[in-house]
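# all I have is the shape, not the residue letters:
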């Protein structure tokens, strides 16, 4: 999954820019290294203004999760415009493969954040799990539409797990071609299921 990136200019509020910047900076630097000043700089917002919208770094993390949720909703909306479930699943793969250079450098934005949040005891991991569940449920619906009524959930889990695994390997080895190769394999797999 990818975040929408930082929006600059009059088309988005400072709050939205800060949320998108938080998602971006947390992805690039991780939670421990990221400061509120880093996020303010990425959003092109004076650091003093951040506290008007978000009192703590945890509130910014929660806003970043909201940015991930919005980016996912936008992506699903675009995918749902495609005519067939097989096309939608392949377009999802193409989006992941299209982000392979970013993944090679920083890992999966949502998966990396989920891994970091799992080490904390504040419930934000469960907030992010709800976002990931939306993608999992959507993928299950695509497999159901392909006629896979008995194993649609298992196939959805396999697809998302494959993406998360290849994201980790792509990042570990800093090799975008790993993601491209796995994307091609997953396309053949989807074709075999239809």
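Arrived safely, thanks for sending. Fair warning: this is a prediction, and the values are worked out from it, not measured in the lab.

# going forward, measure contacts and count neighbours with C-alpha atoms only.
Will do.

# what's the single longest helix in this protein?
In the chain, assigned by DSSP state H, the helix with the most residues is helix 57-80.

# between helix 57-80 and whichever helix or strand comes after that helix, find me the angle.
Next helix or strand after helix 57-80 toward the C-terminus (DSSP states H and E): helix 85-98. In terms of direction (axes from the mean of the first three to the mean of the last three CA atoms, to 10 degrees), helix 85-98 departs from helix 57-80 by 130 degrees.

# and the helix or strand just after helix 85-98, what does it pack onto?
Next in sequence after helix 85-98, counting helices and strands by DSSP H and E, comes helix 100-106. If contacts are counted by 3 or more CA pairs under 8 Å, 6 or more residues apart in numbering; DSSP states H and E, helix 100-106 sits against helix 152-173, helix 176-193.

# JSON lines for those helices, including distance to residue 80 and mean neighbour count?
Formatted as JSON lines, the helices and strands packed on helix 100-106 follow (distance: least, CA to CA, whole Å; neighbours: other CA atoms under 10 Å):
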{"stretch": "helix 152-173", "distance to residue 80": "16", "mean neighbour count": "18"}
{"stretch": "helix 176-193", "distance to residue 80": "17", "mean neighbour count": "16"}
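
# another one to put next to it:
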């Protein structure tokens, strides 16, 4: 097996274990065992757990950018694109109910640990924030675009946390409906604002 392929497999497996068990509880041994590789092979690629964490966060950033780019291409309007973000709560519902939001749980854990990588992990939320802000700007809500982006991020994180806590599909669907209603009201407000010449 090629070195690059092994390294990539370690990152993917570590990403999954960090999500399911948390960074602090996942171990080198678990990752190596899941992949069926020796510890020597493992240490050839990563000397420390922090090196793996950095690689996992970088991997998540690449995947998140790709997902946002996909939404940009698929969504005809900014509203369609924002709805793609909102619907993550449904699309990834089973995982979120079991493990929470992958971004939120990682950021919260690293903050609790006062881990130096917390700022790197925060870049994941920043990607969503900037992308959502751009959608609201395209809707003509430039003055409040960042505030709306943060509101939506906060709303979705709250739903993800309570979804994980209560494991209640109906709650999640109701909240997604409410978020979509909120988006419609924001959009309607943008449409009725008079144009400034």
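Now that the structure is in, tell me what you want to look at. As the structure is a prediction and not an experimental result, all values here were calculated from the model.

# out of the helices and strands packed on helix 100-106 of the first structure, nearest to residue 138 of the first structure?
Distance to residue 138 of the first structure, taken as CA to CA, is lowest for helix 152-173 among those, at 8.4 Å.

# quick check: the alignment partner in the first structure of residue 54 of the second structure vs residue 126 of the first structure, distance?
Here residue 54 of the second structure is matched to residue 62 in the first structure, going by TM-score structural alignment. In this view, residue 62 of the first structure and residue 126 of the first structure are 11 Å apart by CA to CA, to the nearest Å.

# can you check residue 175 of the first structure too?
From residue 175 of the first structure to residue 126 of the first structure the distance is 30 Å (CA to CA).

# give me the more crowded residue out of those two.
Neighbour count, other CA atoms under 10 Å: between residue 175 of the first structure and residue 126, residue 175 has more, with 17 against 13.

# how close does the aligned residue in the second structure for that one sit to residue 103 of the second structure?
Under the alignment (TM-score structural alignment), residue 175 of the first structure maps onto residue 168 of the second structure. As judged by CA to CA, residue 168 of the second structure and residue 103 of the second structure stand 20 Å apart.

# what's the counterpart of residue 32 of the first structure in the second structure?
Using TM-score structural alignment, the equivalent of residue 32 of the first structure in the second structure is residue 24.

# how about its match, secondary structure?
Classification of residue 24 of the second structure using DSSP: H, G, I helix; E, B strand; the rest coil returns coil.

# same check on residue 140 of the second structure?
Residue 140 of the second structure - assigned by three-state DSSP - is coil.

# what's the match for residue 86 of the second structure in the first structure?
Residue 86 of the second structure maps onto residue 93 in the first structure, with residues paired by TM-score structural alignment.

# how close does its match sit to residue 113 of the first structure?
20 Å.

# ok, now residue 77 of the first structure?
Going from residue 77 of the first structure to residue 113 of the first structure by CA to CA gives 23 Å.

# looking at those two, which one has more neighbours?
For residue 77 of the first structure versus residue 113, neighbours defined as other CA under 10 Å are more numerous around residue 113 (22 against 11).

# map that one across to the second structure for me.
Under TM-score structural alignment, residue 113 of the first structure pairs with residue 106 in the second structure.
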